[in-house]
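Trainee: Okay, predicted coordinates and the sequence, questions at the end:
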Amino acid sequence: MDASPVDVDLALVGGGGAASLVLAALDRHDLTGLRVAVVDPVHKRGQDRTWAFWGAPGTDLDPLLSAAWSRVDVVTPAGRRDLSLAPLRYAMLRSAPVYDRAAAAERRLGAVRIAAPAGELRDDGHRVTVHDFDGRPVARAGWVLDSRPRPPRRPGRTSWLQHFRGWWLAADRPTFDPDRAVLMDFRTPQPARGVSFGYLLPVSDRYALVEYTEFSPAVRTDAAYDAALRGYAGLLGLDLAALRVREVENGVIPMTDGPFVPRPSARVVRLGTAGGATRPSTGFTFSAMLRQAEQVARELAAGRPPVPAPAYPRRHLWMDAVALRALDRGHVAGVEFFDRLFERNPAERVLRFLDGVTSPAEELAVMRSSPLLPMTGAVLGDAVDRLRTRLRRDPAVTPVVEAGSRTAGQTGS
């Protein structure tokens, strides 16, 4: 590596999914005159993760998809619900084609690849100097897009995790129905504090992803995930002795109402989970990352700063905080909560709500479908927690408010 730092217009710190989507978007907007650097010790290639998301067909991602489904099942112990997603579809995207497209975009953009782990970012208000872990400057950029994982600015009032393990199962004879996916199957044993579900995503009649997922405060052991997967495979009627586990996928995603800082300084913008792209109530991230990438490229193409809009409206973050609190404190059971969402709303509305793109009228309809009294208690409890947080930060607030918050807390918690 040269001793002098590379001088560029835009530096991407971290080269994973968020940066790959940005590179493809820059290429799509024909920003070949932009000087770009990617700072990451690892050049991502191959299959290391799978993204599943919903959206309208006919996008530039369509050629990269492994599979897509217009109908899905949501299953509870009480029965199976067959859902039409029209005009949306549920889609599976594996990482290899995303990384391949990003690599091709890198070449067309003439981007510089800096194979060093990024350390401190020093922003003087005009340019940002990217340092490696040893403190050496490796790049100077007009703007930095930082997608490295990091915790929220302060701990959330509720902090859970979406954690999962999936098996890619191969069969020698037709075993799966590639036209039908199981989006959520709540017949799995439920944790004492949280909610679990399985899902089945078949890409052909002989190859499918079977996954066990939990929303809960803590991860499980490898043995526990494997036992849960064996149990779920049994619920699906799969004979594991006749199947081969070709790949294993694991993941842990934060679900928290703790605030992330999408713009820590004048010319540093965070993307991905660090930039607020993870939906607190579900852990879903991909659709928001895709929106961020498109907005960054669009702003640069228009000669504006590459600052995307907030990933989710403030009212959605408030609803997420309330939902997390309700689930964590046991005000509502997780299976009941999600089952009522799909029972009392069109599937399209639920999926758009989970993506953070619904209107206030649609959100009111979603809220009306949740258990009213338990959720009211969660709303009051969340309000009390917010007041207490404010009191700790601002001691000038009068003690009368503190006394009132204690009373409300006894009622709402």
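Mentor: Yep, that arrived. Residues are numbered from 1 along each chain as shown.
Trainee: Please make it C-alpha for all contacts and neighbour counts, starting now.
Mentor: OK.
Trainee: Show me the helices in this structure, by range?
Mentor: With DSSP state H as the criterion, the chain has helices at 17-28, 95-109, 222-235, 286-301, 314-328, 334-344, 347-355, 360-368, 372-393, 399-412.
Trainee: now, of those helices, which is deepest in the fold?
Mentor: helix 17-28 (a mean of 23; mean count of other Cα atoms under 10 Å).
Trainee: which strands and helices sit next to that helix?
Mentor: If you count contacts as 3 or more Cα pairs under 8 Å, 6 or more residues apart in numbering; DSSP states H and E, helix 17-28 packs onto helix 95-109, helix 286-301.
Trainee: Tell me what angle the last one forms with helix 347-355.
Mentor: If you take axes from the mean of the first three to the mean of the last three Cα atoms, to 10 degrees, helix 286-301 sits at 70 degrees to helix 347-355.
Trainee: Helix 286-301 packs against which elements?
Mentor: Using 3+ Cα pairs under 8 Å, 6+ apart, helix 286-301 is in contact with helix 17-28, strand 50-55.
Trainee: Dump these into TSV; add distance to residue 84 as well.
Mentor: Listed next are those as TSV, based on distance: least, Cα to Cα, whole Å:
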stretch	distance to residue 84
helix 17-28	28
strand 50-55	12
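Trainee: So which of the helices of the chain is nearest residue 44?
Mentor: Evaluated over these, closeness to residue 44 peaks at helix 95-109, with 6.3 Å, by Cα to Cα.
Trainee: Report the angle between the closest one and helix 17-28.
Mentor: Angle, helix 95-109 to helix 17-28, by the same axes, to 10 degrees: 40 degrees.
Trainee: Can you pull up the most central residue in this structure?
Mentor: Centroid-nearest residue in the chain: residue 285, 1.8 Å away (criterion: Cα atoms, centre = their mean).
Trainee: tell me the contacts of that residue?
Mentor: Applying Cα atoms under 8 Å, 6 or more residues apart in numbering to residue 285 gives the contacts 272, 273, 277, 278, 279.
Trainee: how far away is the last one from residue 254?
Mentor: In this case it means residue 279. Counting by Cα to Cα, to the nearest Å, the gap from residue 279 to residue 254 is 9 Å.
Trainee: of those two, who's got more company?
Mentor: residue 279 (26 against 23; other Cα atoms under 10 Å).
Trainee: Give me the nearest residue to the more buried one, chain neighbours excluded.
Mentor: residue 285 (6.3 Å; Cα to Cα, 6 or more residues apart in numbering).
Trainee: do you know how far that neighbour is from residue 311?
Mentor: For residue 285, the distance to residue 311 - Cα to Cα - is 10 Å.
Trainee: Use this one as the comparison:
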Amino acid sequence: MHATSAVDVDLALVGGGGAASLVLAALDRHGVSGLRVAVVDPVHKRGQDRTWAFWGLPGDDLDPLLSASWSQVDVVTPAGRRVLTLNPLRYAMLRSAPVYDRAADAERRLDAVRISAPAGELHDDGQRVTVRDPDGRDLVRAGWVLDSRPRRPKRPGRTSWLQHFRGWWLAADRPTFDPQRAVLMDFRTPQPQRGVSFGYVLPVDDRFALVEYTEFGPELLDDAGYDAALRGYADLLGLDLSVLRVREVEDGVIPMTDGPFESRPSPRVVRLGTAGGATRPSTGFTFSAMLRQADQVAGALAAGRPPVPAPAYPGRHLWMDAVALRALDRGHVGGVEFFERLFDRNPPERVLRFLDGVTSPVEDLAVMRSSPLLPMTGAVLGDATGRLRARLRR
């Protein structure tokens, strides 16, 4: 449905990408009824435009949508290959098309209003929020707004990196990939001067897989740089690109920063996704936190509470991430060494749960002990000094 004038609703979703799609599906799953909902986005997301990889317990609501999942993954360094058994967790791959399809079904069942226009300013008077277009015309008046549009941090971070990547969906005419195991991180790629790089492989079956090159660092590559890195990684894997077909290409840039994101800029506006702090600063991982946010929002609305999710990550994790980013950025510790020790000195389940932000303080202490202590201590002191200077300036 398209709105031609301002409409009154209980809940407006501004932005219709992954975060909003998960919210719509969660509202439907929680049986929320009688709620007037609007989705404001000039583009109605459909088809395959991104891939999410995440870990969790099998048997959840996403299982029917998965392209593949694995109970074992490889972490590869120049020193060798480590096979991680993830039980009871599994590593899973979810493509966007089934997520968007499920959200569209939920949108119809919720009888949501779809407003195919870009959103501009949000005016919150404490009772209602008016969503305006970029020219100042009123689009929606809502009791609550969930805004998932990309935003910069509230203030610049002391360390600001990017997770940036390019992946090729490669198809073969004969068995080429091992569908039983994914490659989580392969650090045999040439390492950048600042930052860390790795490749990974997510096989759907023995003839079709996503092969991706990723960097964590302050600078992007150009197109030729990503393609050259992917060709080099394919050579490391022993893949003959002359007999493989590139069916699709995926690119992405995700912020990795200790700059704070303002998750609730006004009383009745809540930000979700990266804008709401769902991106883990030390890795750029986002999907699991977005999923938690959607479930918490829907659960709150089903219980008649405000749709305000909990912080995506505990404060202690954000502090640890700030320290790790500073240590990596200043060269106090090498990226390959950091991740190698993390996986070498902790059970796989602990590492993955830590990266998801759901470990206990006792587990966090064990993770800290597994890191290079002396360089990290220097980073801690530098981080504390930076925080004090920033506070004094403010």
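Mentor: Looks like it arrived, so ask away. The shown structure was predicted, so the numbers you read here are calculated from the model rather than taken from an experiment.
Trainee: Once they're superposed, tell me the TM-score.
Mentor: Here the TM-score for the pair of chains, by TM-score structural alignment, normalised by the length of the second structure, is 0.99; 393 aligned residues with a Cα RMSD of 0.6 Å.
Trainee: lining up the contacts of residue 285 of the first structure with the second structure, which overlap?
Mentor: Using both residues aligned by TM-score structural alignment, their matches' Cα atoms under 8 Å, the second structure keeps these contacts from the contacts of residue 285 of the first structure: 272, 273, 277, 278, 279.
Trainee: residue contacts, the closest residue to residue 264 of the first structure other than its chain neighbours?
Mentor: Excluding the flanking residues, the one nearest residue 264 of the first structure by Cα to Cα, 6+ apart is residue 270, at 7.7 Å. Neighbouring residues of residue 270 of the first structure by Cα under 8 Å, 6+ apart: 145, 146, 147, 261, 262, 263, 264.
Trainee: how close does residue 358 of the first structure get to residue 352 of the first structure?
Mentor: 6 Å.
Trainee: typo on my end, residue 290 of the first structure
Mentor: On the measure of Cα to Cα, residue 290 of the first structure and residue 352 of the first structure end up 15 Å apart.
Trainee: Repeat that for residue 145 of the first structure.
Mentor: 27 Å.
Trainee: Who are the contact partners of residue 70 of the second structure?
Mentor: 90, 91, 92, 180, 181, 182.
Trainee: burial measure for residue 34 of the second structure, as a count.
Mentor: 9.
Trainee: err, residue 6 of the first structure, not the other one
Mentor: Using other Cα under 10 Å: residue 6 of the first structure sits among 20 other residues.
Trainee: which residues sit in contact with it?
Mentor: Taking Cα under 8 Å, 6+ apart, one finds 37, 138, 139, 140 in contact with residue 6 of the first structure.
Trainee: Let me know the closest of those to residue 212 of the first structure.
Mentor: residue 37 (37.5 Å).
Trainee: how far away is the residue nearest to residue 279 of the first structure from residue 141 of the first structure?
Mentor: From residue 285 of the first structure over to residue 141 of the first structure (counting by Cα to Cα), the distance is 27 Å.
Trainee: got the helices and strands packed on helix 17-28 of the first structure as CSV, with distance to residue 159 of the first structure columns?
Mentor: Listed next are those as CSV, based on distance: least, Cα to Cα, whole Å:
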stretch, distance to residue 159 of the first structure
helix 95-109, 28
helix 286-301, 20
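Trainee: distance of the residue nearest to residue 52 of the second structure when sequence neighbours are not counted from residue 288 of the second structure?
Mentor: Excluding its sequence neighbours, the residue lying closest to residue 52 of the second structure (Cα to Cα, 6+ apart) is residue 94, at 5.1 Å. As judged by Cα to Cα, residue 94 of the second structure and residue 288 of the second structure stand 12 Å apart.
Trainee: what does residue 341 of the second structure give?
Mentor: Taking Cα to Cα, one finds residue 341 of the second structure at 24 Å from residue 288 of the second structure.
Trainee: repeat for residue 80 of the second structure
Mentor: 29 Å.
Trainee: do the same with residue 375 of the second structure
Mentor: 30 Å.
Trainee: Quick check: residue 119 of the first structure touching residue 131?
Mentor: Yes: assessed by Cα atoms under 8 Å, residue 119 of the first structure is found in contact with residue 131 at 5.3 Å.
Trainee: residues making contact with stretch 302-317 of the first structure?
Mentor: Applying Cα under 8 Å, 6+ apart, the set of residues contacting stretch 302-317 of the first structure is 143, 257, 269, 275-277, 279-280, 288, 291-293, 295-297, 299-300, 356-357.
Trainee: for stretch 196-206 of the first structure, same thing?
Mentor: 66-67, 169-190, 208-215, 232.
Trainee: Which one's more surrounded, residue 119 and residue 131 of the first structure?
Mentor: residue 131 (21 against 16).
Trainee: quick one: contacts for the residue lying closest to that one once chain neighbours are set aside?
Mentor: Setting aside the residues directly before and after it, residue 131 of the first structure is nearest to residue 137 in space (Cα to Cα, 6+ apart), at 4.2 Å. By Cα under 8 Å, 6+ apart, residue 137 of the first structure lies in contact with 4, 5, 129, 130, 131.
Trainee: residues of stretch 35-46 of the second structure that come out buried?
Mentor: By neighbour count with 16 or more other Cα atoms under 10 Å, stretch 35-46 of the second structure contains the buried residues 36, 37, 38, 39, 40, 41, 45.
Trainee: Tabulate the residues you listed (a markdown table), appending distance to residue 364 of the second structure.
Mentor: Formatted as a markdown table, those follow (distance: Cα to Cα, whole Å):
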| residue | distance to residue 364 of the second structure |
| --- | --- |
| 36 | 42 |
| 37 | 40 |
| 38 | 40 |
| 39 | 39 |
| 40 | 40 |
| 41 | 39 |
| 45 | 38 |
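Trainee: So which of the residues you listed sit within strands?
Mentor: 37, 38, 39, 40 (DSSP state E).
Trainee: mind checking how far residue 304 of the first structure is from residue 298 of the first structure?
Mentor: For residue 304 of the first structure, the distance to residue 298 of the first structure - Cα to Cα - is 9 Å.
Trainee: now the aligned partner of residue 298 of the first structure in the second structure: how far from residue 346 of the second structure?
Mentor: Under the alignment (TM-score structural alignment), residue 298 of the first structure pairs with residue 299 of the second structure. Distance of residue 299 of the second structure to residue 346 of the second structure, given as Cα to Cα: 34 Å.
Trainee: Neighbours of residue 199 of the first structure, how many?
Mentor: The burial count for residue 199 of the first structure: 23, using other Cα under 10 Å.
Trainee: Residue 74 of the second structure now?
Mentor: 18.
Trainee: how do the contacts of residue 6 of the first structure look in the second structure, which are kept?
Mentor: Retained in the second structure from the contacts of residue 6 of the first structure, counting by both residues aligned by TM-score structural alignment, their matches' Cα under 8 Å: 138, 139, 140.
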